[in-house]
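Visitor: one predicted model, sequence on top.
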Amino acid sequence: MAIKAQVLYEFIAEAGNNELSVREGETITILNQNVGGGWIEAQNSSGNVGLVPEDYIEVNSSTHSAPPAQAVGSYDAYNSEPAAHTQGTNGGGAWPATAWSGNDHGNSSGNCDYSGQQQTPTYQQQGSLEDDEWDDESDDGRSAGGYGHAEEGGTAQRGGTLHPSMKISLNKFSFSKTPNPEVFLIGQSPNKGKESLPIYMGEVGPVWLYPQVPLDCVVADPKKGTKMYGLKSYIEYQVTPNTTNRAVNHRYKHFDWLYERLLEKFGSAVPIPCLPDKQITGRFDDDFIKMRMERLQGWMSRMCRHPVVCESDVFQLFINYKDERDWKVGKRKAEKDEVMGPMIFFTVEPEAPDLDPIEVEQKCEMYSRFTKTMDDGVKDLLNVGNLHWKRCTGPLQKEYQKIGKAFQNLSSVFTTSGYTGESALTDALTATGRTYEEIAEIVASQPKQDLHFLLETNNEYKGLLGCFPDTIGVHKAAIDKWKEADRLVAMNKITPQEKVTMAKRLSTMSYSLQAEMNHFHSNRIYDYNRVMRLYLERQVTFYETIAEKLRQALSQYQEL
């Protein structure tokens, strides 16, 4: 019996990608459920055949009692179970970044949506996926892990409605509560090998150990590739580190995998900013590819500037793998890493004496207040900047055009008077009208010249600041555990020596948080100084250009 399915959301196929356009509510026939990567092959009511996202359809129970097959390689990254359809976006030494911080869609998204809410994984050990399964995952964001928060109030739940042109966040993972710091406070030290995160006392307080040669990477040269015998397409980028000047190739889902590994390993100690968000349609458009590459560049630059991240084995693998075998072996090793989540604090080695837990709590509260206040300020600037951009490309541009048109209309009226001595005036009026029309175009194009970089920097910091509540939350949870120490000793649940160990390890966590905040503040000062200088320099050029055009218009009028 043919398997029938109901289309839940309208899907517009992209040319040359063997996709099939379907309408919401349409009944289609499933021809092949085992295509993989979150896709099925289907035939619509017109007889056309092509690929449709599996999550866009629901199999009719009357024609097929078994649940639809999960796409090959579609796994929840933290428990290796088939993903449910759930609804789901620096400091120390401040080094120059090569770009500002878009997306070839990955196999499984750890993205944030810039809502200021960083999601924290459960830190369960990920099962090692077979490479073939991992490589077969969809590279266009339509993995079978379900869809995320629909932007602008849309919904992507089963049976819901979704506007076809609306972008949706394709977050796959279901993150849970703040990781339990007990595994560090009173747990046994894991086999950490040679891993070590030294913390030194600098002029501003605790700081991470920075590499002698600052690391940077260039993300460039996007190329379109195919898989599944040409059925599916993807974009691949070249990543070139300054330490080797040897390029390695990565698709977006590889960046996504790196993000997951970094978040799972370092997220309790280091805020890992989100990757640029995904979108369903237009992923091969030149403008989108350019935007994604720019934002991936910004993300990589920020990771390169972090001394903990850039020196980690998983990050070095990503930028320096030698061949396919080296990549796969390194990937499996990273996925089996035992030093994850709060366990990362076992590798932190501060050179300073232990801190008083009360001092630890005070510093934690101070950092929490600052990051929350800065987050509010960044969001406010983004709102104002986006509104100004809309005004420049909308009402303000039209107002200058109207003024220019009014001057030219007045000039046309004057020419009908028949008076021979006013040609110089009418010519000047016409030129003034054209000047205002030119100013209208300059005003409309200016946000791309200066406001773009300011907003991109703030978007980066909005995502980064959204990570801090959970990172600080781990430290607050540790403080709460330490406060329970006396009661736990009285109940014979821990020994007095374990209480002492808890205080010592809480001090280690505090040094880690202080080093991270000092890194953040140093980079914050560098980034905002740089972007504000650029913004104001280009604003000066903008107004000087307008002033020069107005001077030229003025020069055409005679002094009487």
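Guide: Sure, I can see it.
Visitor: CA atoms for contacts and neighbours, from now on please.
Guide: Noted.
Visitor: doesn't T226 make contact with K232?
Guide: Yes. At 5.6 Å, K232 counts as touching T226 under the criterion of C-alpha atoms under 8 Å.
Visitor: which residue packs closest to V309, ignoring adjacent ones?
Guide: The shortest distance from V309 to any non-neighbouring residue, by C-alpha to C-alpha, 6 or more residues apart in numbering, is to M303 (6.2 Å).
Visitor: so which residues of the stretch 401-550 of the chain form helices?
Guide: Assigned by DSSP state H, counting those that start in this stretch, the helices in the stretch 401-550 of the chain fall at 423-449, 451-465, 468-483, 485-490, 496-554.
Visitor: tell me which of the ones you listed sits nearest to W134.
Guide: Closest to W134 of the helices of the stretch 401-550 of the chain, according to C-alpha to C-alpha: helix 451-465, at 27.0 Å.
Visitor: from R533, how far out is S301?
Guide: 20 Å (C-alpha to C-alpha, to the nearest Å).
Visitor: and those two? Which one has more around it.
Guide: Taking other C-alpha atoms under 10 Å, S301 and R533 do not tie; S301 has more neighbours (24 against 11).
Visitor: for the helix or strand hosting that one, list every residue counted as buried.
Guide: Here S301, judged by DSSP states H and E, is contained in helix 286-304. Neighbour counts over helix 286-304 (16 or more other C-alpha atoms under 10 Å) mark 288-304 as buried.
Visitor: another structure for you, compare them:
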Amino acid sequence: MTEPKIAIALYSYEPQEEGELLLLEGDILTVLEEDASGWWSGESNGKTGLFPGSYVEYVDEQLIESLGLEQFEEISEESNNTTEQDLTQQQGGEFSGQNINDENYVSDEENEKDNTSQNQNQQEIIQTQNFTRNIGGTTMIHDGFIWEEKEPVFKVTIGKTVKRKKLRGMKKYTAYLIHSGNFCVTRRYKHFLWLRQRLVERYENVPVPPMPEKQFQGRFGEDFISRRREGLNRFLNRICEHPILRSSQIFHHFLEADEYQDWKMGKRAAEKQNKKEVPFFKSITCAQEVTKDCDDEITEFKKNITSLDKCLKNVENVATDLYLSNYQDLSASYLKFSKAFLKLGSEAKGIVGKNLDIEGKELKERGKEQRKIFIDPLKDYNRLIQVFIETIKVRDQANFQYVSTHAKYTKQNMGELSGQNRDKLLLKQDKSDRMTNITLAEIELFHYNRLRDSKEILTNHLKTQIEYYRKSSERWKKVKEEVEKIPVIHGSKKLEGMEDLSEPELFDEKIETDTEENQTSNQIDKEIEKNDEDNEEEDDEDTDDEDTDEDDDDDQTEETEEIEKEKDENEKNEKEKDEKENNDDFEKI
């Protein structure tokens, strides 16, 4: 049995089940018993019940002795009344101006001056308590709905990937090497999932950045691993850029726990702690009141973000069609074009054909590169918008509960609210106001990040465009210089190295020669075949049907030739037989 101690409520708590104790922020209560589960037993305002232990803080006994318990409770009561008044005044919209707590309003200037000294005493009492908790204490939202910066922005880099095996090689997986400051840890994809799930639990109304989607086929291909690494890198750095998420102990444990046992123990502790912690919205201190304009701003933002989602999807579809389809087709065309130049004279073949071959390969790589720096970030942003929309629904639900409860109690009482109904309504109003502040702070942050990210995506795209055309221009300039050196003289009647350009085999897949020129051509043929194999999965059904028809025509042609050949042989045999019979008859005569 724990010895009774005096404590002060740090946050308000509304009972969810029978036997729980109602707490208002600033209430003085007596803790009767502590329990390892996180639920404590206590007494407040003559009632006994259970409450979350993390919602209260013990009061310094020496401070109580110096002030006296009665004076301490009076100070706490005044502070509590002032808090209720502030909550009532903050709510705007349809119910702004309606007084739900008239008996506690302090409108007389002299009373406000008298209460000033008591409020200052209350601040001194609060400052003597240790409010440092796992969530990092209270968080401030400044005027203009801007998050307080608790720690500076830092960067995270995912370096090389490592392929590992377990269960004696029966199961394999990919691990990612993460560098952050002085720390370097190795994490699997499922560990990233764990991190995001814990952050979503802890910060229910903060949009936690999305992760790259799962894939079950081709998980160990180099291209897929590279793209996933880029996606995970964006995920971590978006957390680093968020003023609240980057200061989370869960995130720091993910980045810093390099020993296996430390990592495991920290994971279990974080999972248990999330269930006991005070909800994040209760730790918010808001500098700006919530008005009807706040609701209008959120409603307008929801419309705009839906339109933005459609625009981004359209850009993504166009970019996908351009880079993944047209670039690959153009790459194959360049390779075939270079092969055509190999059929020309040796001078042109060595100059133009080689450069066309390089251009074809560059275009193929360019399609892959643009997918990583342009298309994948757009997909990430679409997922981020969906997360944002779902997060706003959490705030809308809290606001709806407050409005509906207010309407219900007002209709029942047809007058002033008092007692327990008033306390419950104040709790719902407090939750709605705090979540509205969080949502508006996130909207402000989203606008800033959107401008910065769109600028970065376009800048990277333009850099690759400039670099590609710069290299291509330099190559063609060299080709031009070489072509200009080709001698043009009279008396040259022989076309060296020239082949019959009218032959249909010009673009065939095989050239059966043993010269050095044709050996080079065969190498290019292999590139074409490889490129065609890469494009087979993207061919539509019509193309497959056409190929099948062509194969059937070839089979029919071969059958006709065999029948004709067999017919000729039969006629020849019959003719020989007739001649032999005639000779025999002649001999008999």
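Guide: Noted; the coordinates are in hand. Keep in mind that this is a model prediction, so the values were computed, not measured.
Visitor: list the contacts for the aligned partner of the residue nearest to V309 of structure 1 in structure 2?
Guide: Using TM-score structural alignment, the partner of M303 of structure 1 in structure 2 is I239. I239 of structure 2 makes contacts with V208, P209, L245, R246, as judged by C-alpha atoms under 8 Å, 6 or more residues apart in numbering.
Visitor: out of these, who's nearest V352 of structure 2?
Guide: The closest of the contacts of I239 of structure 2 to V352 of structure 2 turns out to be P209 (C-alpha to C-alpha; 48.8 Å).
Visitor: to which residue of structure 1 is that closest one aligned?
Guide: Per TM-score structural alignment, P209 of structure 2 is aligned with P273.
Visitor: pretty sure its match contacts T471?
Guide: No. Taking C-alpha under 8 Å as the definition, P273 of structure 1 is not a contact partner of T471, at 11.6 Å.
Visitor: which one of these two is surrounded by more residues?
Guide: More crowded of P273 of structure 1 and T471, by other C-alpha under 10 Å: P273, with 27 against 23.
Visitor: which parts of the stretch 251-400 of structure 1 are strands?
Guide: Secondary structure of the stretch 251-400 of structure 1 (DSSP state E, counting those that start in this stretch): strands at 348-350.
Visitor: follow-up on the earlier one: who's more crowded, K232 and T226 of structure 1?
Guide: K232 (18 against 13).
Visitor: can you find the partner of the more buried one in structure 2?
Guide: In structure 2, K232 of structure 1 lands on K171 (TM-score structural alignment).
Visitor: now its match. Nearest residue, chain neighbours left out?
Guide: K165 (5.6 Å).
Visitor: confirm that neighbour sits in a helix?
Guide: No. Assignment of K165 of structure 2 by DSSP: H, G, I helix; E, B strand; the rest coil gives strand, placing it outside any helix.
Visitor: and it, what does it touch?
Guide: Applying C-alpha under 8 Å, 6+ apart to K165 of structure 2 gives the contacts K171, K172, Y173.
Visitor: tell me how far the residue nearest to V309 of structure 1 lies from I199 of structure 1.
Guide: Look at M303 of structure 1 and I199 of structure 1: by C-alpha to C-alpha, they are 19 Å apart.
Visitor: now F284 of structure 1
Guide: F284 of structure 1 sits 44 Å away from I199 of structure 1, going by C-alpha to C-alpha.
Visitor: who has more neighbours, those two?
Guide: Neighbours per residue, other C-alpha under 10 Å: of F284 of structure 1 and I199, the larger number sits with I199, 22 against 17.
Visitor: hang on, that one packs against E349?
Guide: Yes. Look at I199 of structure 1 against E349 with C-alpha under 8 Å: they come within range, at 5.9 Å.
Visitor: tally up the residues packed near L465 of structure 1, please.
Guide: Neighbours of L465 of structure 1 under the rule other C-alpha under 10 Å: 25.
Visitor: quick one: what's aligned to it in structure 2?
Guide: In structure 2, the residue paired with L465 of structure 1 is I385, using TM-score structural alignment.
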